[in-house]
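# need the 3D shape of this:
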Amino acid sequence: MNYLNLFPQRLFSATALTAITLGLSGLTGGSAQALDFGTSWDTNCLGGVGPESCSLQNHFDSQTVSGGIDAVADQTGYEWFTNTATGNATGTFMFEVAGFAPHNEFGIYNKSGSKIDLFGGINDAGDSVTVNFLSGGKVSRTTQQLEPGPINAPVWNMFEDFGNEFGFYLTNKNGETFYSQSSKNDGGYQQAVVYQGDDETVMELPGRAAGTFTDNEFIIAFEDLFRGGSSDSDFNDLVVMMESIEPADVPEPSMLLGLGVLGASFWSVRRRRSRS
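Below is the predicted model of the structure:
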């Protein structure tokens, strides 16, 4: 008998792993709590009044048709990614609510620190980018604004020796760069939160037909001010959905604390399909 088949395929999804970890952390004395948000300094968003109207949760709700994303409970802790079999990943600019919005830059970086910018402050909600992870470590990038025309035609670029494992970064107006890997940020502060689709929630992104938020789609939401200084920690400053990617490591920070070797083994099981 193949005992691996006794476990449901999605048993160890990001949500399940987080729930298990939160339960076991109480036994180990460790902490795996999700990040709580501060009160946004922005006000009067989406036709609403006050800072709550500008919250990450309110923006998620505004682009949700059915189901939903809980901005706190559904955090995955993922920080590092790779491509899926097609090698083609597409990003869609969801929204940005920030004083630095015209100057922020969002992109991917590799282990050597090389960066590829994907979106900038000039982008609008609904703009897209396609990243092709090619053989030999090459990466091509094609950017496309939502409204086509002679001025904003697709732009194609090729990058050498980048590879196919990456994290996400944001650089703000002050030249400060923040990373999806908290350990790379000054003081180890978390500057990004990541959400994974659940194959049930239906979303309607700007300029797009409504569709299911699938488990190979991820939302990356950044805070563009250093959280060790003066920051509202609202994480609505630049938000992108990326599809056809998957985590390249286990959740951090401390999402698997308390699971030990058993947790790592189960994670490996999920990443491999049984051939027996």
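# going forward, measure contacts between C-alpha atoms and count neighbours the same way
Noted.
# quick check, Ser66 in contact with Thr212.
No - here Ser66 does not reach Thr212: they are 9.2 Å apart, not a contact under Cα atoms under 8 Å.
# those two: who's more crowded?
Thr212 (18 against 15; other Cα atoms under 10 Å).
# count the residues that sit near the residue nearest to that one when sequence neighbours are not counted.
Excluding the flanking residues, the one nearest Thr212 by Cα to Cα, 6 or more residues apart in numbering is Val202, at 4.3 Å. As a burial measure, Val202 scores 19 neighbours (other Cα under 10 Å).
# ok, Val202 touching Thr64?
Yes - using Cα under 8 Å, Val202 is in contact with Thr64, at 6.1 Å.
# distance of Glu246 from Phe178?
Distance of Glu246 to Phe178, given as Cα to Cα, to the nearest Å: 21 Å.
# no wait, Val155
Val155 is 25 Å from Phe178, by Cα to Cα.
# among those two, which residue is more densely surrounded?
Set Val155 next to Phe178 and count neighbours by other Cα under 10 Å: Phe178 wins out with 25 against 11.
# would you confirm that that one contacts Tyr169?
Yes - taking Cα under 8 Å as the definition, Phe178 is a contact partner of Tyr169 at 5.5 Å.
# ok, then the element right after the longest helix along the chain?
When the chain is parsed with DSSP state H, its longest helix is helix 14-28. Scanning forward in sequence from helix 14-28 by DSSP states H and E, the next helix or strand is helix 56-62.
# list the buried ones in that next one?
Neighbour counts using 16 or more other Cα atoms under 10 Å place Leu56, Gln57, Asn58, His59, Phe60, Asp61 of helix 56-62 among the buried residues.
# what packs against the helix or strand following that helix?
Downstream of helix 56-62, the next assigned helix or strand under DSSP H and E is strand 64-66. With contacts taken as 3 or more Cα pairs under 8 Å, 6 or more residues apart in numbering; DSSP states H and E, strand 64-66 sits against strand 202-203.
# other SSEs contacting the following helix or strand past the strand it packs on?
As assigned by DSSP H and E, the chain's next helix or strand after strand 202-203 is strand 211-212. Here strand 211-212 touches strand 202-203, going by 3+ Cα pairs under 8 Å, 6+ apart.
# tell me how many other residues surround the closest residue to Thr64 other than its chain neighbours.
In this structure, Thr64 finds its nearest non-sequential neighbour in Met203, 4.3 Å apart by Cα to Cα, 6+ apart. Met203 has 22 neighbouring residues, counting by other Cα under 10 Å.
# Met203 and Tyr195, how far apart?
13 Å.
# quick one more, to check against the first:
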Amino acid sequence: MRIVRTVAELRETVGAHRAAGRRIGLVPTMGALHEGHLSLIRAARAGSDVVVVSVFVNPTQFDDPADLAAYPRAEDADVALAASAGADLVFAPEAPELYPSGYATTVTVTGPVTETLEGAERGRGHFDGVATVVAKLLVAVAPDAAWFGAKDAQQVVVVRRVVADLGLPVRIEVGPTVREPDGLAMSSRNVRLSPDDRVRALALSRALRAVQGAADDGADAATARDAGLKELATAGVAPEYLALADPDTLEPVATLDRPALALVAARVGEVRLIDNLLIDPFGAR
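Prediction:
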């Protein structure tokens, strides 16, 4: 396991592996690694000869300075966990390495992909930050493939748009959402939940399952969404959104005549959580 701090050292190290004909896999993370991240690293290990894990809390994608300040950081633990899952190299830069003095370029994706859901709640700057840092990491590492988690479904759509539009020669792989035994989607933010809020947070996954259950019973999109909203209300959780959207375009879905993505975001106590579930209206019929 090797830790590098600069783009120059990263390129030199990865370049030597590439010159030797080795396949390079990248797993971008913001640290505070959990089993969800580790599942992506293991998948990258299975599909690559060399696995690079980036650990960087990207300041440009935070709309709330307090959220950025509170984001958990544990580099030593992250490095140990990444190594245990099969990483060969950890790229852990300081912010000025990726955003040096005078930095003035931003990657912007326009349209519903970034203007709805998380974009509407967190502002356009959030996905500008995501698109920019991912583009910089992909250019710096030049991996054959990069792994992202399905829990951040809108981020995956944005990343795929960036790769397609910029013609970046990388394959985007998506790993399934990893959940706690009780159904809560794993997130670095979960450690900030109080014991009571940890219980209330389960309403997000229950709401998604309620949407799926209604779809299984033949409900239309509006009725299925109402089933999810009822589950949230029972737990006293007010969602920022609970939506049914096309998995590829994130356009709203009015009829459940094909698979759709149910997405939810809510603040539980002081912690903002997101989750999603692919709804198959024909899965139970």
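# quick check: TM-score for this pair?
For this chain pair, the superposition-based TM-score is 0.25 by TM-score structural alignment, normalised by the length of the first structure; 115 aligned residues with a Cα RMSD of 5.8 Å.
# how about the strands in the stretch 1-150 of the second structure?
2-4, 24-29, 50-55, 89-91, 145-149 (DSSP state E, counting those that start in this stretch).
# out of these, flag the one nearest Arg225 of the second structure.
Closest approach to Arg225 of the second structure among these (Cα to Cα): strand 145-149, 23.9 Å.
# helix or strand for Phe266 of the first structure, just tell me which one.
helix 260-271.
# buried set for that helix?
Gly263, Phe266, Trp267, Arg270.
# for Glu240 of the second structure, the count of nearby residues, please.
So Glu240 of the second structure, with other Cα under 10 Å, has 17 neighbours.
# wait, I meant Arg42 of the second structure
Neighbour count of Arg42 of the second structure, defined by other Cα under 10 Å: 18.
# my guess is it contacts Ala82. True?
No - Arg42 of the second structure lies out of contact with Ala82 (Cα under 8 Å); the separation is 9.2 Å.
# who touches both of these two?
By Cα atoms under 8 Å, 6 or more residues apart in numbering, Arg42 of the second structure and Ala82 have no common neighbours.
# in what helix or strand does Glu240 of the second structure lie?
Using DSSP H and E, the element containing Glu240 of the second structure is strand 239-245.
# what comes up buried for that strand?
Residues of strand 239-245 of the second structure classed as buried by neighbour count (16+ other Cα under 10 Å): Pro239, Glu240, Tyr241, Leu242, Ala243, Leu244, Ala245.
# following it, which helix or strand comes up?
strand 260-268.
# and that next one, what does it pack against?
So strand 260-268 of the second structure, by 3+ Cα pairs under 8 Å, 6+ apart, packs with helix 202-216, strand 239-245, strand 271-279.
# okay if I get these as a markdown table plus distance to Arg11 of the second structure?
Below are those laid out as a markdown table (distance: least, Cα to Cα, whole Å):
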| stretch | distance to Arg11 of the second structure |
| --- | --- |
| helix 202-216 | 40 |
| strand 239-245 | 39 |
| strand 271-279 | 34 |
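# most tightly packed of those?
Stretch with highest mean neighbour count among those: helix 202-216 (a mean of 23; mean count of other Cα atoms under 10 Å).
# was I right to think Met94 of the first structure contacts Val239?
Yes - between Met94 of the first structure and Val239 there is a contact at 5.6 Å, judged by Cα under 8 Å.
# and Ala89 of the first structure, that's in a strand?
Yes - checked against DSSP: H, G, I helix; E, B strand; the rest coil, Ala89 of the first structure lies within a strand.
# let me see the contact set for it.
By Cα under 8 Å, 6+ apart, the residues touching Ala89 of the first structure are Asn83, Thr130, Val131, Asn132, Phe133, Met242, Glu243, Ser244, Ile245.
# filter these down to just the ones in strands.
Counting by DSSP state E, the part of the contacts of Ala89 of the first structure found in strands is Asn83, Thr130, Val131, Asn132, Phe133, Met242, Glu243, Ile245.
# now these in JSON lines, with neighbour count and distance to Thr142 of the first structure?
JSON lines is the format used below for these (neighbours: other Cα atoms under 10 Å; distance: Cα to Cα, whole Å):
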{"residue": "Asn83", "neighbour count": "21", "distance to Thr142 of the first structure": "16"}
{"residue": "Thr130", "neighbour count": "19", "distance to Thr142 of the first structure": "5"}
{"residue": "Val131", "neighbour count": "23", "distance to Thr142 of the first structure": "7"}
{"residue": "Asn132", "neighbour count": "19", "distance to Thr142 of the first structure": "9"}
{"residue": "Phe133", "neighbour count": "24", "distance to Thr142 of the first structure": "12"}
{"residue": "Met242", "neighbour count": "21", "distance to Thr142 of the first structure": "14"}
{"residue": "Glu243", "neighbour count": "22", "distance to Thr142 of the first structure": "15"}
{"residue": "Ile245", "neighbour count": "21", "distance to Thr142 of the first structure": "17"}
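# contact partners for Glu118 of the second structure?
Per Cα under 8 Å, 6+ apart, neighbours of Glu118 of the second structure: Gln154.
# quickly note the distance from it to Phe127 of the second structure.
Relative to Phe127 of the second structure, Glu118 of the second structure is positioned 8 Å away (Cα to Cα).
# swap in Ala95 of the second structure?
18 Å.
# the more surrounded of those two?
Phe127 (27 against 13).
# any idea how far the more buried one lies from Gln154 of the second structure?
Phe127 of the second structure is 9 Å from Gln154 of the second structure, by Cα to Cα.
# same deal with Ala46 of the second structure?
When Ala46 of the second structure is compared with Gln154 of the second structure (using Cα to Cα), they lie 25 Å apart.
# neighbour count winner among these two?
Gln154 (23 against 13).
# spell out which helix or strand contains the more buried one, please.
helix 153-166.
# which strands and helices sit next to that helix?
Using 3+ Cα pairs under 8 Å, 6+ apart: helix 153-166 of the second structure touches helix 112-115, helix 124-141.
# would you mark the buried spots in the last one?
To tie it back to what came earlier, the one meant is helix 124-141 of the second structure. Applying 16+ other Cα under 10 Å to helix 124-141 of the second structure flags 124-138, 141 as buried.
# list the buried residues in stretch 223-236 of the second structure.
Within stretch 223-236 of the second structure, the residues that count as buried by 16+ other Cα under 10 Å are Ala224, Arg225, Asp226, Ala227, Gly228, Leu229, Glu231, Leu232.
# please report how far the fifth one lies from Ser205 of the second structure.
It stands for Gly228 of the second structure. Relative to Ser205 of the second structure, Gly228 of the second structure is positioned 9 Å away (Cα to Cα).
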